[in-house]
Every structure is written in structure tokens, then in C-alpha cells.
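# Here's a sequence, model it:
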Amino acid sequence: MVSRPERLLRGRDVPLSASFLELFFDLAFVLALSQLAQHFLADLSLVGALRTALLLAGVWWIWVTTTWLADWYDPEALPIRGLLVGATLGSLLAGVAIPKALDGRGLLFAGAYVAVHLARGTVTALMLRGHPRQSRALRILTWYSVSAVPWLLGAFLPEWRVPLWVLALAIDLIGPRLGWPTPSLGRARQEELHLAGEHFAERYQQIMIIALGELILVAGLTYAGTRLNLPETAAFLLVFANAVLIGLLYVTPAGQRLGPAIEHADPSRLGVVTSYLHLVMIAGIVATAVGAEVAIAHPTEIGGTTVVLVILGGPTLFLLGRILFSIAIHRRISWPRVAGLLALVGAAVAMRLPLLAVSAVATGVLLVVAVLDRAGIFTFRPARAR
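Prediction:
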């Protein structure tokens, strides 16, 4: 007879495809990405970019850890279904708080974030009493209890909010990489951190589609608010092409090989590193959406340095994450992506053209990179260390 704790864990007979509630949870990320784009648009500066990145990292880590929850535990078990619903609500509340999270709604953002993590740790630790996997849940709960202190202190101390939240995020992001070492419990062993590669790869593709959906939604809504003239139409089509090219560059080939790579790698390395790199790529897509809104609304205006940096910086950030992603998955360097990255950086430094032309440059670079990358002519695979 299977024990109650065993019924909570994901068994071999549980389908690896995402459950309905996991997809339902992803919908909360739609609001968060939209709010993040508007947050950045309201302050197109380096400070604005860093503040938006801080909030993006927070909501992203809710997504990552909730995906781990559904990977380690049976998503159809009643307690896990409750945690998935709770994580959806928490993500929605964090998304609602984003526009003023660093001002008047800090407690709502931090409270939602902390509640999701502590609820997950508490429920799983209690439900796994007497089971060897309880130690993993206790380690995770301990680390999030520690990081909850700077999260909540930052909510009540506005002048210290940013540094305290940066500290809290650093604790949360580094914990799994170290195996959540905890007094008397030690460090999590590799088998405790194992991830189902097929499930995780599918979830990453689904959240990338959500991010690209936000880009397309922004483009469509902005275009609908214009007079639909030729420059505005051209800018809209360029943004659509960017979305298609970013999607193609993601799925080929490392995106398709992610499942087997995670399945057979050290999960504390590859499983965690891929979550960091997807954060970089999604940040690039958010920045691309912000640049798209400005370019479609004002295609014939000469772009200032900040706007040009945003329009070109989004694809640049995505390519950077994608290059590192390929290296992490199968130690492959795509020189077309590296060249495209350098071309975008150079264009951002030197360019002062109408925003439509800036968008065309970004699209042209992505197109050339996608074509050359697909051909696989200029690819270098470093020799494995012996």
C-alpha cells in the first residue's frame, strides 16, 4: 500500500505534460509581464531598467519554484492543486502591485511573494512527515523563511526597499545552486534535486510562448490605437517579424534538446542555470515589447539614445541569454548569434535614425542570425574538458 507522503510525490505513472492548473498558473504571468512592460515604459532610463529587472526577477522566481513544485510532486494531488491555485493568486497580486511595488504597494508585492514560498514549504514539509523527502522541503522552507525577513523589512522601510529586496532575491536565487545547505539537515543531495527533463523543457517553451504573446499583444494594441498609416503598419509588421524570429531562435536547436540535457545533468547546475538564463531571455522580450510600443506609436520620429537602446537592447539581451543557453545545454557557440549581438551593440551606440529604421535594423540582424544559425555553418563546439 502506498503511503500518504508517497502519493504526494510525482510517480512514474504521472504524465510529464503540463497539467491544467499549471497552464492556468501561467495566465497570471500574462498580467505580470504586461505590468512590467508598462513599469519600464514609465521610466526609460538605466535606473528604470534596473528597478524593472528587480521586480521581474521576483515574479520569475515564483514561476520557477512553482514549476519545480509541479515537477517534484503530483500536480493532481489535492494539496498540490491547492498550492498551484494559491501560487496563481499570489502571482496575480504581485502583478497588481508591480506599477507601485517600489512605492506604495511594496507590502502587497512582498507579501504575495513571501506567502507563495512559505505556503509551499510549510504544506510540503507537513505532508511529507516521516518521508526522506521531508528534509528537502524543510531546507527550502528554512531558506525562504530567512529571505522573508529582508522582503518584509523592505516593504515597511521604503528608503531601504531596493537594497533589502536585492539581498532577499540573492538569497532565493543562490539557494538551489548551493543545495539549500541548512544546519542539522546539511545540503540537498543530487537525487533530491532531480528534474523531469521532458516536463521542464515543455514548461519553459510554454512560458516563452506567454512572453512572446505579450510582445504580440502590445504590438496589436498599440497598432490598433494608431491611424494605421504606412509607417505604423510597417513598424507593426517588423515587430511581428521580431516575435517570429525570436521564437525560431529559441527552439532551434538547444530549446529542443533541453529535456534530455536536464534529465542527465547535475540538476543543481543545469536545472538552476537554465532558470537564470531564461530570466535573461524573457527580460529581453519584455524590453522588446517596450521598444515595440514606442516604435509603432512614433515610427517616423528620430529616436533619442534611450529609445534606440531600448529597441535594440531587447533583441541584444535575448541573444545574450540564447548564446549562454546553447553553451550551457551542449557547449556550442553559434558565431552568427555572437556576430548579431555585436552588431546590435554597435548599432545602438552609433545610430540616430527614425524609429522605423531602428526597428528594421533589429529585425534585419535577427533574420540574418536565424538564417545562418539554421544553416549551422559557423558553429563551434569547444572540446570537453578531460
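
# only C-alpha atoms for contact and neighbour calcs from this point on.
OK.

# Does residue 107 touch residue 155 like I think?
Yes. Checked against C-alpha atoms under 8 Å, the pair residue 107 and residue 155 is within contact range at 4.7 Å.

# Comparing those two, which residue is more hemmed in?
residue 155 (26 against 22; other C-alpha atoms under 10 Å).

# Relative to residue 108, how far out is the more buried one?
Residue 155 sits 8 Å away from residue 108, going by C-alpha to C-alpha, to the nearest Å.

# where's the residue nearest in space to the middle of the chain, which helix or strand?
Nearest residue to the geometric centre of the chain (C-alpha atoms, centre = their mean): residue 279, 3.5 Å. If you go by DSSP states H and E, residue 279 is part of helix 272-297.

# Ok, residue 180 next?
Applying DSSP H and E, one finds residue 180 in no helix or strand.

# Quick check: what element follows the helix or strand residue 153 falls within along the chain?
Assigned by DSSP H and E, residue 153 belongs to helix 134-156. Following helix 134-156 in sequence order, the next helix or strand is helix 161-178 (DSSP H and E).

# Pull the distance from stretch 80-94 to the chain's centre.
17 Å (C-alpha atoms, centre = their mean, to the nearest Å).

# again, but for stretch 92-103
Using C-alpha atoms, centre = their mean, the mean C-alpha position of stretch 92-103 is found 17 Å from that of the whole chain.

# Then stretch 254-266?
The answer for stretch 254-266 is 18 Å, by C-alpha atoms, centre = their mean.

# do the same with stretch 356-368
Remark: stretch 356-368 is offset 24 Å from the chain centroid, using C-alpha atoms, centre = their mean.

# So what touches it?
Outside stretch 356-368, the residues that touch it by C-alpha atoms under 8 Å, 6 or more residues apart in numbering are 231, 234-235, 238-239, 241-242, 245-246, 295-296, 299-300, 308, 311-312, 315, 336, 340, 343-344, 351.

# Please give the structure of this sequence too, so both can be compared:
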Amino acid sequence: MSSPAARFRLGTSTSGGGRVTPTELFFDLVFVFVVTQVTHAVERHPGWEGLFKGLLPMVVVWWMFSAFGWLTNAVRPDAVGVRILLILAMMAFFVMGLDVPYAFEPEGWAFPVAYLAVVAIHCGVYLTASAPTARRAILRNMPFNAAAGVLVLVAPHLPEVWGWVCWAAAVPVLYLSPFLGRIRGFVIEPHHFVERHALLLLVVLGESVVAIGIGAESPQGHAVDWPLALGVILGIAAAAGLWWVYFDGDEVRAEAAFEKATEHRRQTLAYYAFTGAHLVMIIGGHPRRGGHHRRHPPLRRPGEPVVAGLGHRDLPGRTRRLPRHAEERPDRRSRRRSGVRGAAGGGGVVRGLGRHGRRRGRADRDRHDRSPPGLMRSGLPRP
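Take a look at the predicted model:
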């Protein structure tokens, strides 16, 4: 009968028949959420600064996420203890995804803390591998992973320039660690390693297709027109082209190249062709997903009062008084109500309408009279 330690420690497969387990596929789903969060963060802050504030966290997250592909290649996630630790790491990755929009701000402490937790879990599980060289390799690699996490942790608390320096330094600390630390000894099982990354890319492409559909939805809810149909067709064609190029025999040729390579050569191929090249493919699909969202003019310009439910595209810098016949006057009962109910669709917050009607008197009623009719459609009761 095997000991508890032997049941927990699962050695590296050398038969070439190792398959990706359902646990690993379930684990990969969390990365889709991270990619989605990065896409939304870039869309909310268009421009070079917003682009780097989205891509730098994803580059850091991808390093550790890819590292778990190396981990499950050495330690099969069949034991209960390994599965529990992988689920804990999955939770930490999810927290990082939630905090991507705030990773550069002091209140975004959850991102680096979750990252350091992932580094600790990754190292702890790797130490259960049966290959002694793999255990020694992770002990040499872990300080670089932790150093990058510390840089990300202190970056938001420094002046802005030095914060960018910390983020810029974290990337080479991670991606040059195999050369800086002369890290050797990781054991690569070809079939499992190639299949794991192929399935991960397939999941990311699936998220891209779903994002095309979500981004094509319109707040106005009108039917599909020709420009939208053309954009959707081009988006699906781009996703299909990437899928075709990757899965048209490349994974088979990659596995054959792994089989012929020496142990040291396998590590080099895994680093360049999978950890590095797959990051480029994922980033290449990142702006394409973000570009499918329908663009609508902003509901208000900077400095204008926040008004809910405005559907007018031709409003000037200040809300103008509409013709008398186009105005809708709220009754006395609506003015006495406390606050204004949320506008349909989350358009914004209407402030000062009906909240203190009895105290503000005539001036308050005049402001109500100048409200455009779109305000009444946003959830205010009609007379």
C-alpha cells in the first residue's frame, strides 16, 4: 500500500500518453475572465496609457498562468490535495482579474497579494513532483516570481514615474528569469504540454467569439444593419483564421519536435514557442475583441450635469430649453418623492430632482421644467 506522501506526489509522465485532465480545463476557464477584464479596462481608458495599464497586468498574470501548465505537466492533478491547491490558485487568479482595473492604484492591493499567493501555491505544489531536478528548478525560479510580485505591490505607492518603472522591471524579471538564474531541470512531457496549451488557446478563442456577440449588442436594441453584419463577419473570420493556422497540423508538428529534442532543448522550445509565442497570440486577439463593441456618443461631455436616460445626440455643452410643446411637467406628487429611481439601463444618476421639492419652491420647479423629455423616459412617473 502506498504511503500518504506517495499518493499526494504524482510523478512526471514519461510515456507520452499523458492527457489533459478535466481539472486543468476547469482551471483554464479563469484565464478567460482575466482576458475579459483586461479588454474592458482598455476600453474604459482608450489611449496608450490605458493600453499599457491593461497589457502589463495581463503579461504578469500570463507568466504565472503558463507556469501552471508547466506544473501540471510535472504533477498530475489527480490527488485530492493537488486539486484543492489548484482551486485555491484559481480563486487567487479570479481575484487578480477582478482587480485588473485597479492594479495601478493604491487601493488595488488585492492584485499583488493574490499574485504572491499564486506564486506560493505554485512553488508548494511543484515541490511534490517526483523528479528531483524539477524541485530544484522551481526553488531557483521562485525568487524571481516573488520579486516581480513585490515590485507590483510597491508600485502604486510610489510616484507615478517610479510606479511605471516597477511595472516595467517586473516583466523582464519574470521573462528573463530562465537566463538570469540559469534555471534548468524542468521536465517536459510532449503530448500533455502541447495539448494543454492548444486547449487553452481554444478556450480563449471561444471567449473571443462570445465577446463579438456581446459587443455587437446595442443599447437601443435595433436590428442588425449592414455595417454591423460586416464587422461581425470580419471578427469571426479573424478568429477562424487564427484557429485554422494553429490547429491545421501545427500542434502535431510541435509534439513531434518535442519528442526529438533533448531534455534541455525541450525547455527552450517550451519557453519560446509556448510561454512566449502564445502570449503574443493572446495579445494579438486582445484589441480585436475590444474593437467589436458598438460605439455610441457619450451621454454627456465633461463638466455637464449628470442626467439619466438622455438619448439626444445633438445636445450642446449645456442643457437647452426645449420647445414648450416638447416639455413634460412632473406633477406635485412626483416632486415630493425622495430621490429618483434608477434609469433603465443604468444611464446615470439624476440629482436634485424631486428630493427637496417643497423646500426649493419655484426655482426647483423651473429646473424641472427645463428637463428634456428623455428624462421622463428614464424612469420618472408620468402625471
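
# now what about the TM-score between them?
Laid over one another, the chains give 0.67 as their TM-score (TM-score structural alignment, normalised by the length of structure 2), with 286 aligned residues with a C-alpha RMSD of 2.7 Å.

# The helix holding residue 279 of structure 1 packs against which elements?
Helices and strands touching helix 272-297 of structure 1, as assessed by 3 or more C-alpha pairs under 8 Å, 6 or more residues apart in numbering; DSSP states H and E, comprise helix 20-41, helix 46-72, helix 197-224, helix 230-250, helix 305-330, helix 355-375.

# just how off-centre is the first one within its chain?
In terms of C-alpha atoms, centre = their mean, the centre of helix 20-41 of structure 1 is set 11 Å apart from its chain centre.

# That one vs structure 2, average distance?
With mean C-alpha distance after the TM-score superposition for structure 1, helix 20-41 of structure 1 departs from structure 2 by a mean of 1.0 Å once superposed.

# okay, the angle between that helix and helix 305-330?
Here the directions of helix 20-41 of structure 1 and helix 305-330 differ by 150 degrees (axes from the mean of the first three to the mean of the last three C-alpha atoms, to 10 degrees).

# which parts of helix 20-41 of structure 1 are buried?
Buried residues in helix 20-41 of structure 1, counting neighbours by 16 or more other C-alpha atoms under 10 Å, are found at 21-22, 25-41.

# do the longest one as well
The neighbour-count check on helix 197-224 of structure 1 (16+ other C-alpha under 10 Å) flags 197-205, 207-208, 210-216, 218-220, 222-223 as buried.

# which bit of structure 2 covers it?
Taking TM-score structural alignment as the measure, structure 2 aligns residues 190-217 with helix 197-224 of structure 1.

# what span of structure 2 lines up against the helix or strand containing residue 337 of structure 1?
Applying DSSP H and E as the criterion places residue 337 of structure 1 in helix 335-350. Using TM-score structural alignment, helix 335-350 of structure 1 lines up with nothing in structure 2.

# and that helix, how far out from the chain's middle?
Worked out by C-alpha atoms, centre = their mean, helix 335-350 of structure 1 lies 23 Å from the chain centre.

# who's in contact with that helix?
Helix 335-350 of structure 1 is contacted from outside by 305, 308-309, 312-313, 315-316, 319-320, 323, 362, 365-366, 368-369, 372-373, 378-380, using C-alpha under 8 Å, 6+ apart.

# tilt between that helix and helix 305-330?
160 degrees.

# Buried residues of helix 335-350 of structure 1, list them for me.
Across helix 335-350 of structure 1, burial judged by 16+ other C-alpha under 10 Å covers 335, 336, 337, 338, 340, 341, 343, 344, 345, 347, 348.

# Need the three-state assignment for residue 185 of structure 2.
Recorded secondary structure, residue 185 of structure 2: coil (DSSP: H, G, I helix; E, B strand; the rest coil).

# which residues in structure 2 does stretch 30-46 of structure 1 align to?
Mapping stretch 30-46 of structure 1 onto structure 2 (TM-score structural alignment) gives residues 32-48.

# what about the residue lying closest to residue 209 of structure 1 once chain neighbours are set aside, neighbour count?
The spatially closest residue to residue 209 of structure 1, leaving aside those adjacent along the chain, is residue 247, at 7.9 Å (C-alpha to C-alpha, 6 or more residues apart in numbering). Neighbourhood size, residue 247 of structure 1 [other C-alpha under 10 Å]: 15.

# Next one: the aligned partner of residue 247 of structure 1 in structure 2 from residue 249 of structure 2, what distance?
The pairwise alignment with structure 2 assigns residue 247 of structure 1 to residue 243, based on TM-score structural alignment. Distance of residue 243 of structure 2 to residue 249 of structure 2, given as C-alpha to C-alpha: 11 Å.

# Repeat that for residue 375 of structure 2.
Using C-alpha to C-alpha, residue 375 of structure 2 is found at 58 Å from residue 249 of structure 2.

# ok, those two, which is more surrounded?
Neighbours were counted for residue 375 of structure 2 and for residue 249 using other C-alpha under 10 Å; residue 375 has more, 18 against 10.

# That one is in what secondary structure piece?
According to DSSP H and E, residue 375 of structure 2 maps onto helix 373-376.

# Which stretch of structure 1 lines up against that helix?
Counting by TM-score structural alignment, helix 373-376 of structure 2 falls onto no part of structure 1.

# What is the helix holding residue 153 of structure 1 packed up against?
helix 106-127, helix 161-178.
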